[in-house]
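S.K.: Need a 3D model of the following:
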Amino acid sequence: MTKQLKFAVVLLLTVASMNANAQTKAPAKATKPATESKSSKPSKQETMDWIAGKMKENLGPYRTFVSYSDGKFVYKKPYERETNFCTTTIDLNKITGMNSEYSDDFYVTGKGCMSTICDNETKASSYQTFSMSGSNYNDYSAPFNFTPDQILVERLKKAVTTLIEYNGSKKEEGEAF
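M.R.: The predicted structure is shown next:
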């Protein structure tokens, strides 16, 4: 019985000391879920590439993707019985604004962000606004078909907002405003 009593006392002391140690230790920090580990903002190039990929997937009818490189998305569409084509370039580097949050239209703006040149023309037409989605009340050029997928439209708005931050004018050193 003495051996069992000694064992019980040692076991009791061990449990008591473990309990005391557990109470004095600082609580362990909660770990973040794996989904939140990548909270960094995507680069400008990653943002433009993602937007261009979605633009390519959702080109409107009669439009054909031509190329995408360094923020310049190019597509063409036929005119005059499909014997001539107009080639449109959207420069994502020039997008500096978009519709207000209260607008049903989703359009983007930027000086010269879109240009179109048609066969047999020598000068391209430049535009400062084009529609991405929505009812397009102002009859902007609307080359994409995003409207049916409103979840994608919301993701595009976030991506365009990020792109606008990258493309926005930076305050020069010494400028007051």
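S.K.: drop to CA atoms for contacts and neighbour counts, all remaining ones
M.R.: Will do.
S.K.: so who does the nearest residue to M114 once chain neighbours are set aside touch?
M.R.: Take M114 and drop its neighbours on the chain: the residue closest to it by C-alpha to C-alpha, 6 or more residues apart in numbering is I90, 4.5 Å away. Going by C-alpha atoms under 8 Å, 6 or more residues apart in numbering, I90 touches 72-74, 113-115.
S.K.: Select from these the one having the most neighbours.
M.R.: M114 (25 neighbours; other C-alpha atoms under 10 Å).
S.K.: Here is the second sequence; please produce its structure so I can put it next to the first one:
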Amino acid sequence: MKRFLMAAVCLLALPLMASELVAWPGGKPQRTEALREPVQVINLWATWCAPCRKEMPAMSAWYAKQPKGKVALVGIALDNEENIERFLKTTPVRYPVWRYTGNDSRAFMKTLGNEIGGLPFTVVAIKGCGHRERITGEADGQKLDAAVKKLQAQCRA
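M.R.: Modelled structure (predicted):
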């Protein structure tokens, strides 16, 4: 019962938190629910996080190899605009970057299943399937492929 209540609270909190997501650059409001692709990857990162900075080129290369229209990969920065701009000038990525603008990044991370609040943190989901794969720590193409493959098997079952 406790788990059900926690899940319900997290699901109810997600739309509220989603209003605190904006596209970078530009600041246009974003929502994770608006992602249309069947495979959805959400990566939480910050410029001060060394493993985050290290994983981003590998994630960008992985994303570039995915069939168009099949995978959505969004990097959500838990950082300020100046740091994001400075970092992405030296480490460009091929996927969209959003910025969390709220005041409680811990609560936001928990809505995605990150109970410990560590970065980097990646969630892989398949639209219409109730399962999620979480990667705490540095992600790369091999880990992302394994997460997608595991989810595809679970979703077929």
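S.K.: And the TM-score between them?
M.R.: The TM-score (TM-score structural alignment, normalised by the length of the second structure) is 0.37; 103 aligned residues with a C-alpha RMSD of 5.2 Å.
S.K.: What residues of the helix or strand where the residue nearest to M114 of the first structure lies count as buried?
M.R.: Secondary-structure assignment from DSSP states H and E places I90 of the first structure in strand 84-91. Neighbour counts over strand 84-91 of the first structure (16 or more other C-alpha atoms under 10 Å) mark 85-91 as buried.
S.K.: now do stretch 141-148 of the second structure
M.R.: Using 16+ other C-alpha under 10 Å as the test for burial, stretch 141-148 of the second structure gives 141, 144, 147-148.
S.K.: what about the nearest residue to V97 of the second structure once chain neighbours are set aside, neighbour count?
M.R.: With sequence-adjacent residues excluded and distances taken as C-alpha to C-alpha, 6+ apart, V97 of the second structure is closest to G75, at 4.7 Å. Per other C-alpha under 10 Å, the neighbour tally for G75 of the second structure reads 23.
S.K.: Pull up the gap between G75 of the second structure and L5 of the second structure, please.
M.R.: Noted for G75 of the second structure: a distance of 28 Å to L5 of the second structure, by C-alpha to C-alpha, to the nearest Å.
S.K.: Could you pick out the longest helix of the first structure?
M.R.: The longest helix of the first structure (DSSP state H) is helix 2-24.
S.K.: Now do the very next helix or strand once past it against strand 84-91, angle only.
M.R.: Downstream of helix 2-24 of the first structure, the first helix or strand assigned by DSSP H and E is helix 44-57. Interaxial angle, helix 44-57 of the first structure versus strand 84-91 (axes from the mean of the first three to the mean of the last three C-alpha atoms, to 10 degrees): 150 degrees.
S.K.: circling back to that earlier point, can you tell me which of the buried residues of stretch 141-148 of the second structure are in helices?
M.R.: 141, 144, 147-148.
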